[in-house]
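**Student:** for reference, the sequence and a predicted model appear below.
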Amino acid sequence: MTLMSCPDCQGKLSDKAFACPHCGFPMVQQKGRSAWPGVIGGVAGTYISSQALIAMVLGSVMFIAFAAIMIAAIMR
């Protein structure tokens, strides 16, 4: 793994990064290499990794489940 400069903000990032962690600038992909499942879509010029998306969804589900249990305990 080598570090290179982002063409947009000149920040340092890995040569294997899909997007710049500083500014979200998408990096050019090599031919024959798919971004799926490493990167899912782009929102406002930034990319989100599938691992981060799974963590957010799982965290939301756990929060809602905990809130439902606490509400049920209070209503008893």
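**Tutor:** That came through fine.

**Student:** could you use CA atoms for every contact and neighbour count after this?
**Tutor:** Noted.

**Student:** doesn't Val57 belong to a helix?
**Tutor:** Yes: the assignment for Val57 (DSSP: H, G, I helix; E, B strand; the rest coil) places it in a helix.

**Student:** what about it, distance to Phe63?
**Tutor:** Shown here: Val57 relative to Phe63, a distance of 10 Å by CA to CA, to the nearest Å.

**Student:** here comes the other one, which I'd like you to weigh against the first:
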Amino acid sequence: MALTTCPDCAGQVSDKAIACPACGYPMMQTKGKSAWPGMLGGVAGTYISAQAVVSIVLGSVMMFAFAAIMIAAIVS
């Protein structure tokens, strides 16, 4: 593992790093594709995977469905 210099903040970054840990500058670029496959977001450290988004949405729907069932059981 070699260290390189970030062109944005001049910090030391691993040559295997996708982005600079200090400033988020993208270090790896693939041909025409994002260096963050399957990720949503814009700043390093704030990316969230598509699977995490699906889990959050599904969990929220299940929570509201459970709450609706419990309210219906209490009311009747």
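**Tutor:** Yep, it's here. All values derive from a computational prediction rather than experimental measurement.

**Student:** now the TM-score, please.
**Tutor:** The TM-score (TM-score structural alignment, normalised by the length of structure 1) is 0.56; 68 aligned residues with a CA RMSD of 3.8 Å.

**Student:** common neighbours of Val57 and Phe63 of structure 1, please.
**Tutor:** Taking CA atoms under 8 Å, 6 or more residues apart in numbering as the criterion, Val57 of structure 1 and Phe63 do not both touch any residue.

**Student:** quick one: the helices in structure 2?
**Tutor:** Remark: helices of structure 2, listed N- to C-terminal, are 50-75; assignment by DSSP state H.

**Student:** who touches the residue positioned nearest the centre of it in this structure?
**Tutor:** Centroid check for structure 2 by CA atoms, centre = their mean gives Ile48 as the closest residue, at 1.8 Å. By CA under 8 Å, 6+ apart, the contact set of Ile48 of structure 2 is Met39, Leu40, Gly41.

**Student:** list the buried ones in stretch 19-37 of structure 2?
**Tutor:** Judged by neighbour count (16 or more other CA atoms under 10 Å), stretch 19-37 of structure 2 contains these buried residues: Ala19, Cys20, Pro21, Gly24, Tyr25, Pro26, Met27, Trp36.
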